[in-house]
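J.: Build me a model:
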Amino acid sequence: MEAGKTYTLITGGSAGIGLELARLFARDGHNLILVARTQSDLDAAKNELTAQGVDVVTIAKDLFDPDAPFELYQEVNDQYIVEILVNDAGQGEYGLFKDTDIDRELDIIQLNICSLVTLTKLFLPNMLERGEGSILNVSSIAGKTPGPWQSVYHGTKAFVQSFTEALRSELKEEGIVVTALLPGATDTDFFNKANMEDSKAVQDKDKLSDPAKVAKDGYDALLADKDKVISGFKNKMMMAAANVMPESNVADMMKKQQEPVSKDKQ
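T.: You can find the predicted model right below:
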């Protein structure tokens, strides 16, 4: 371990919002540890980011596996000082709850909640010992609304949002920054992995947020020590409207937005 050399660890760091965050951190001279499932994607990201003059470590790890966060911590902690933890990895599953696969949904809970909590639990004591550190949790506006057709995903993001806000309160006197980034529908591979291509919410690609802009909002919020940031004016307006509506109405509104273009496909 090189004395004084610190790293930013990003889960889901080889694509989408995670990769865009990695680009921002690399631009500002942060050494990186990128974690994702596929080594070839990690290699491509490393080849790009090392051109910024930073050290880039890649670790292929499947965070659907309950043991993986513990293995990741042991591998990293023996060699590197993690100054910033970015919990970006997350997936969803599209469909009515009565029809969806429970094994897939339990995997999503493991990834979106359990791996995030475990990595935070493991890396936080090192930050506290040093008296400094930052944690950026990629939440979602989904965590602020009920989500028919994505009930488990929305539920996991509600947990992430509540957990992040509570952790920030606990740590505000400890020199640790804790920030939540709340994107809306963003132009990444999320919808393909969630089998969500038929949803009305993603039919108009022009209305999807740019992952680079989402990442910039989260990056700036973390540096400014903000508790959270909703990315995008449209999403801010949507959340403002949802806050004054009965939750049952919000749920019905979301159901209409996320249902398939043709229910005959279901």
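J.: Every contact and neighbour count from this point should use C-alpha atoms.
T.: Noted.
J.: Give me the buried positions along stretch 258-265.
T.: Neighbour-count burial for stretch 258-265, counted by 16 or more other C-alpha atoms under 10 Å, picks out 258-261.
J.: er, stretch 144-158 actually
T.: For stretch 144-158, the neighbour count (16+ other C-alpha under 10 Å) marks 144-158 as buried.
J.: what sits up against that stretch?
T.: Stretch 144-158 has contacts (C-alpha atoms under 8 Å, 6 or more residues apart in numbering) with 91-97, 105, 108-109, 112-113, 139-140, 142-143, 239, 242, 247, 250-252, 254-255, 258-259.
J.: quick one more, to check against the first:
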Amino acid sequence: MSLALVTGATSGLGLTFARTLAARGDDLVLVARDEARLDALATELRARGRTVHVVPADLSTRDGVARVVDAVHEHRIDLLVNNAGSSIGKFFGDTDIADEDSQLDLMVKAPMDLMAAALDVMRPRRSGRILNVASVAAFTPRGTYSAHKAWIVNLSRWMNIQFAPEGIVTTVLCPGFVRTEFHQRMGVDPSDVPGWMWTTTDQQVRGALRDLEKGKAVSVPTVRYKVLTTVAQYAPAGIVAAVAKRGRKVAE
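T.: Modelled structure (predicted):
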């Protein structure tokens, strides 16, 4: 049995992470902005015999991050799942810079602070797991969203090299298109994305947890996305950028 902290736990990949970890016997610290949904999920998982702590927090704010950092230290977690994230429905240059600053806080600063806190509790006991959620967008030119994800991929790779000798494994999950609330919250219409490009949260979460246990630095579940990410790294950047615009039509 271990104790896992999951951010963005009430929807999409985070919700599947929480339920999957509970099903395998982990206790949980759940983090999200929506306190009502957090409480409902905690009630569901406690009914399965799990110990569940909830931390309502907005990770785009310094107060929210500080609250979760405190929870990492207090509960001495065994697994950190840095999943919380979102995106802006427009590309950099057509966005409000205040929105971009908030995204940077959520997508870069918050996971960095939580990883630092996790290392504080994991290094002394020489064991622990960190699972960061990025995106296949990390391998494409796609504005600030892909830049944020490329940052987390690069840092995760380095951390797995640096801290694996101390018993701490870091894996970064790079999902492709997943059927969640993500696009709806962005206010975009993903209908131009072919059906074969869609995956499920279950495929992504189970693939990520398998790769984490194997000590892999980068997890790209499904063969189709392994092929696509490889091609994206070597194909002409202009072509990759054009394809990467899929799923960004403004919803009517």
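J.: before we move on, back to that, in helices, which of the buried residues of stretch 258-265 of structure 1 fall?
T.: The members of the buried residues of stretch 258-265 of structure 1 that map onto helices under DSSP state H are Gln258.
J.: Which ones among the buried residues of stretch 144-158 of structure 1 map onto helices?
T.: 151-158.
J.: okay if I get those residues as TSV plus distance to Ile135 of structure 1?
T.: Formatted as TSV, these follow (distance: C-alpha to C-alpha, whole Å):
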residue	distance to Ile135 of structure 1
Ser151	26
Val152	24
Tyr153	21
His154	21
Gly155	21
Thr156	18
Lys157	16
Ala158	17
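J.: for the residues you listed, which one is nearest Ala22 of structure 1?
T.: Lys157 (21.8 Å; C-alpha to C-alpha).
J.: And the closest one? What does it align with in structure 2?
T.: For Lys157 of structure 1, the aligned residue in structure 2 is Lys149 (criterion: TM-score structural alignment).
J.: what does Ala241 of structure 1 give?
T.: Mapped onto structure 2 by TM-score structural alignment, Ala241 of structure 1 lines up with Val231.
J.: For its match, list the residues it contacts.
T.: Applying C-alpha under 8 Å, 6+ apart to Val231 of structure 2 gives no contacts.
J.: Strands of the stretch 151-252 of structure 2, start to end?
T.: Applying DSSP state E, counting those that start in this stretch to the stretch 151-252 of structure 2 gives strands spanning 168-173, 177-178, 188-189, 198-199, 218-219, 249-250.
J.: in structure 1, what residues pair with the fourth one?
T.: So that's strand 198-199 of structure 2. Using TM-score structural alignment, strand 198-199 of structure 2 pairs with 208-209 in structure 1.
J.: what sits up against that stretch?
T.: 184-187, 202, 232.
J.: If we use 6 Å, what do you get?
T.: With contacts defined as C-alpha atoms under 6 Å, 6 or more residues apart in numbering, stretch 208-209 of structure 1 is touched by 185-187.
J.: Where in structure 2 does stretch 82-93 of structure 1 fall?
T.: By TM-score structural alignment, stretch 82-93 of structure 1 lines up with residues 77-88 in structure 2.
J.: what's the distance between the matching stretch and the middle of its chain?
T.: A distance of 4 Å separates the centroid of the chain from that of stretch 77-88 of structure 2, by C-alpha atoms, centre = their mean, to the nearest Å.
J.: can you pull out the helices in the stretch 151-252 of structure 2?
T.: Under the criterion DSSP state H, counting those that start in this stretch, the stretch 151-252 of structure 2 contains helices at 182-186, 201-214, 223-234, 237-243.
J.: how much space between the aligned residue in structure 2 for Lys61 of structure 1 and Glu35 of structure 2?
T.: Under the alignment (TM-score structural alignment), Lys61 of structure 1 pairs with Ala57 of structure 2. Distance of Ala57 of structure 2 to Glu35 of structure 2, computed by C-alpha to C-alpha, to the nearest Å: 8 Å.
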